[in-house]
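[1] After the sequence you'll find the predicted model.
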Amino acid sequence: MKKLLFSAVFLSAVCIVNSNAQVAPKETGLQAITIDAIKGQLEFLSSDWMEGRATGEKGAYLAADYIASMFRVFGAAPAGDAASFGGRMPRMALRTGPGGPSFTPSKTYFQNFTLIESQPAGGSNLSIKKAGQEYTFDEGIDFSVSRATMDTRFDALMVFVGYGLVDKANGIDDFAGVDVNGKVIVRLTGFPGYADTTSPMYKKLIGDNMRAQFEMSRKKSESVNDKGILGIIDLTINNDIGKRWGVYKFDNNMAPAESGPRTNWSSMRLDGKEISSNPVTITITERVSNLIIKEGGLDIARYEKDAAAGTLKFKPVAIQGMNAAFAVNVNSRRVNVRNVIAVIEGENPNEYVAAGAHMDHMGMDNGKIWNGADDNASGTVAVMTIAKAFAASGVKPKRSIIFCTWTGEEKGLYGSEYFTIYPSVGKISDYKFYLNFDMIARDAMNDTAKNMAGITYTKAYPRLEEITKSNVEQYKLNLKLNIRSQEAPTGGSDYTAFTENKIPVIAWMAAMHSDYHQPSDEVSLVNWNKMLDIIKLGYLQLWEAANGEIK
């Protein structure tokens, strides 16, 4: 009897061991993605201790240190800059291989670089000239300066370009048929129908899609690039915009609850390898706007009405005989910033796939903290957790996997752009795929089932959609996906730089919501189950990209 009992226990133990041994590496990694794992990371990364993670600020450096520590704990190796002794001599690591021992520079988790921070210096002026008459206006009285990256002086003809929008999909090109190179453009704020939510063009361009308004703003910004435009004048219609620029004559230190909008937001730029061609943008008061409208013979009311109705065949208007002269002064300094880069080395160390998310957010101001739980601590946690899962799988992927958390996204997608110019690992031409996470933890207003999310992928790689759908079904993930393909996906997140380098992408986003870029974007509002399933699916997508073929 004892012998039979021993045999039964032994056989049971063998079965358990064999059962565990049969779990595939991919599934082992998937099991490492848990609610507790993402909660622990997100609750800390979006806490007040991180001070809003503004680019270049103390909170961003604290966040970067935390992320690097988690990569080390999870088993992803450092893949940033070479370590050094006092910044002079590189630290070397001993490696053994078929050719014997060798020394190679040790890596850190940090890719350090600088951004140029610029703020208006005061004393800028604008002159409007026509028929021998000149009107001169001062900064802070009749106009404000934005998007100025260096001191600028010019005098140029003016062209009215409507809303200054290019949206070919909706038949809009406000620059068609006119040469704006070397000129100042004059434009209206908003887009066709923006002031009337019942208008045909508002319904066509926006409808009930909150995200579409932000996309329209991005398209306006992109529409002025690479056209040789010297300056942009944004008109003000029926709005006392000057009250934003007032100052108190006494020390009026308001309580945080009473304080107004941000006062400390500064623009930054990445030097790159060429002088920036981005035009200076100024916003003028209504009285200066009316001067340009009157002297330029512009019928703004009729234009806005026809544009909202969708009946307008707009052609840009060169304002004959009218020039604008800018003298813009800015204060600039170089600010130290850093990305965090880690790697799980593959069997082929010279082929790469990457996953990334921006870790920066909006910082602090007026006694408030923009903690950015969804934007984009959620995406950052996805990247860290997927690194954990790949390490837990216990096998080397075929291609090396680079895990990236970017800085400078809120300033202009600069962290990812810098990496694609100066990759800390390999050559950018050796990158075969990029997976991006941005805002993956919230629900849209119409998401009553709390399971909606969107992905955009490179159209030439249809297998990416097949991989996505099959994994949702196979692993019973509770996700209702809006899957879109684009020839060259670009937008307001870090996949743009990879698309511009001809690298196929998948870009994740769950929802746009009213807490976007507000101090109210807090961890208490997170949909944990949706976030968990998105991270699981992201891991499965990346597994296929790292180990199989995606085209």
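    Noted; the coordinates are in hand.
[2] Going by C-alpha atoms from here, please, whenever you check contacts or count neighbours.
    Noted.
[3] isn't residue 182 right next to residue 226, touching?
    No: contact criterion Cα atoms under 8 Å: residue 182 and residue 226 do not qualify, at 11.4 Å.
[4] neighbour-wise, which of these two wins?
    With neighbours defined as other Cα atoms under 10 Å, residue 182 and residue 226 compare such that residue 182 has more, 16 against 12.
[5] name the element the more buried one belongs to?
    Secondary structure assignment for residue 182, by DSSP states H and E: no helix or strand.
[6] longest strand anywhere in this structure?
    When the chain is parsed with DSSP state E, its longest strand is strand 330-344.
[7] Next secondary structure element downstream of that strand?
    Per DSSP H and E, the first helix or strand lying C-terminal to strand 330-344 is strand 348-358.
[8] Show me what that next one is packed up against.
    helix 379-393, strand 399-406, strand 431-437, helix 528-547 (3 or more Cα pairs under 8 Å, 6 or more residues apart in numbering; DSSP states H and E).
[9] Tell me where the stretch 351-500 of the chain has strands.
    363-365, 368-370, 399-406, 431-437, 452-458, 480-486 (DSSP state E, counting those that start in this stretch).
[10] Let me fix that, I meant to ask about the stretch 151-300 of the chain.
    152-160, 166-167, 172-173, 184-187, 231-234, 267-269, 280-284.
[11] Second structure for comparison follows:
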Amino acid sequence: MKRKLPGITRTLAARGKSPAAFERRRARPAAMWVPLLALAALPAGISAQNEAGAATITADDLRLRIGALAHDSMRGRATPSPELDKAARHIARRFEEFGLQPADGDSYLQEYPLTASRAGSPGRQLLEIDGPGGGTVDVSDYLAVPGGRGEAAGPLAIVTPGGADPPTGAVAVMRVTPEDTRRGLESVRGILDGGAVAVLLAVDAPDDYFAGIRRFYERERLAVGMPEELGAPVALVRTRALPETLRAALASGAGTNAYEATVRTHSVFREERAFNTIGWIEGSDPDLRGEFVVFTAHMDHVGVGRPVDGDSIYNGADDDASGTAAIIELAQAFASLETPPRRSLVFLTVSGEERGLLGSGWYAENPLFPLGATVANLNIDMIGRNWRDTVVAIGANESTLGTTLRQTLREHPELGLAMIDDPWPEENFYFRSDHYNFARKGVPVLFFFTGTHEDYHGPNDEPDRILYDKTARITRLIFHLGQRVADAEQRPEWDPAAYRRVVGGSGR
């Protein structure tokens, strides 16, 4: 059931003018206020108020914010971890200090459930085949699939994807190639529902491929909520470990009644939880304040890992303390405005991005602001490295947001920035950051990104490697763009072909 929106007529608390915030502003270098002296010379049509708001976004502020989030004491902000919780609460305190409203009742934190799972101990697993040439399969040649557990026995029945259901009570065995393994796994639930008591996926795999699967399954994985327990044992087995007659039957697709199997697998589950942090500013237009522009970045990283030159803390300064710090700066900048933009603004830092876009996926399924009334998602992930004058805007050709961004750049040459399309389509970055969970729900998106680098997902992604002036200029660009989108008469529109490709259906 969707939560009721908090009353959007609540007065914003002091709009960032708390004593602590005021003292910090007084302590800033005088140079940051220089742009205010030039307001009289601004081109017509550019709001002095918005220029003043943009001027609060500074390289010095970003240096402090990224330094706090990516400090060694934060231990890489893994999902889940106490340090990630600390980051979420730190951001919540900034939102409260600026005068943003909490999005979930009286809390800035949106909690969501996680389950960690992995294949259990090999000593608790068994695969035994009775019949010509059969016996107990060596544990090095089979592997429990996480989610399946228990013990079952029955006659072996050969099945194929999309084929007839196995006889009730049978142990189903399906031959798969390395390329077909995923499709085979996706068919397991249907095979069990069709009457099988266990499933074996016989994979023709070289040593390195099977070893890679083993490392993946034995490593703890995260899922939102409680993953489906298959209620029956499921395992991968190397085809070479099966009896010769059974291998021949699998190769030909011919059935055999000569074998029975006993399968026992074990999976380990642990319940966890994580947070997203959300604050919002009510729009100033009574007719448009029920529509929302959502700014996102992920506050998690990959935690502590393999030491490199004695350093095991993967700080994640660029990925994505840079984007998270930008969200904090944007929240402060918009909160400083005497008159907010016409539409409401939502500032969302999510967790679990590095584990599969988990936090944004939870929000997309449990939105605190209706997605149908969310006119745009502006996502920020890694904006602190590489070129000094260039930013990639992934999704710019999918909607009129791209046109609005180009107009914004033309009107703000002082930013010294150029926008380019995604130069790495083969990397599929479109599907690898949190905007995707908004796009697949039909929300127009832009993903601001400056590319990976030699320190990507390594312990050298440290605060001292960030280009702070560039990061500040990109954040100011997103401020001006967000203001323009929030004040526009019309909401952004999808390109129909892009909508069909990303969302499906006939488009808008």
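    That came through fine. Computed from a predicted structure; not experimentally measured.
[12] Show the contacting residues for the residue nearest to residue 227 of structure 2 when sequence neighbours are not counted.
    Leaving aside its sequence neighbours, residue 227 of structure 2 sits nearest to residue 115 (Cα to Cα, 6 or more residues apart in numbering; 6.9 Å). Residues in contact with residue 115 of structure 2, defined by Cα atoms under 8 Å, 6 or more residues apart in numbering, are 222, 223, 224, 225, 226, 227, 269, 270, 271, 272, 273.
[13] Let's see that with 10 Å instead.
    220-227, 269-273 (Cα atoms under 10 Å, 6 or more residues apart in numbering).
[14] Distance check, it against residue 66 of structure 2.
    29 Å (Cα to Cα, to the nearest Å).
[15] tell me the most buried of the strands of the stretch 351-500 of structure 1?
    strand 399-406 (a mean of 27; mean count of other Cα atoms under 10 Å).
[16] Taking structure 2 as the reference, give the residue range that one aligns to.
    Residues 343-350 of structure 2 are matched to strand 399-406 of structure 1 when aligned by TM-score structural alignment.
[17] Equivalent analysis for stretch 534-546 of structure 1, please.
    Taking TM-score structural alignment, stretch 534-546 of structure 1 hits residues 474-486 over in structure 2.
[18] how big's the offset between that stretch and structure 1?
    Mean deviation of stretch 474-486 of structure 2 from its aligned counterpart in structure 1 after superposition (mean Cα distance after the TM-score superposition for structure 1): 2.1 Å.
[19] In structure 1, what residue corresponds to residue 402 of structure 2?
    So, by TM-score structural alignment, residue 402 of structure 2 is matched to residue 465.
[20] Would you enumerate the residues in contact with that match?
    Residue 465 of structure 1 neighbours (Cα under 10 Å, 6+ apart): 455, 456, 457, 458, 459, 483, 484, 485, 506, 541, 550.
[21] just checking, what packs against the helix or strand that contains residue 36 of structure 2?
    Element membership for residue 36 of structure 2 (DSSP H and E) is helix 34-37. Secondary-structure packing of helix 34-37 of structure 2 (3 or more Cα pairs under 10 Å, 6 or more residues apart in numbering; DSSP states H and E): helix 48-55.
[22] same for the helix it packs on, what does it pack against?
    For helix 48-55 of structure 2, the packing partners by 3+ Cα pairs under 10 Å, 6+ apart are helix 34-37, helix 323-335, helix 468-487.
[23] Could you rerun that using 7 Å?
    When contacts are defined as 3 or more Cα pairs under 7 Å, 6 or more residues apart in numbering; DSSP states H and E, helix 48-55 of structure 2 packs onto helix 323-335.
[24] now the helix it packs on and strand 344-350, what's the angle there?
    Inter-element angle recorded for helix 323-335 of structure 2 and strand 344-350: 160 degrees (by axes from the mean of the first three to the mean of the last three Cα atoms, to 10 degrees).
[25] with structure 1 superposed, average distance for helix 323-335 of structure 2?
    Compared with structure 1 after fitting, helix 323-335 of structure 2 has a mean deviation of 1.4 Å; criterion: mean Cα distance after the TM-score superposition for structure 1.
[26] Can you classify the residue sitting furthest away from the middle of structure 2 by secondary structure?
    Largest separation from the mean C-alpha position in structure 2: residue 132, at 49.6 Å (Cα atoms, centre = their mean). Under DSSP: H, G, I helix; E, B strand; the rest coil, residue 132 of structure 2 falls in the coil class.
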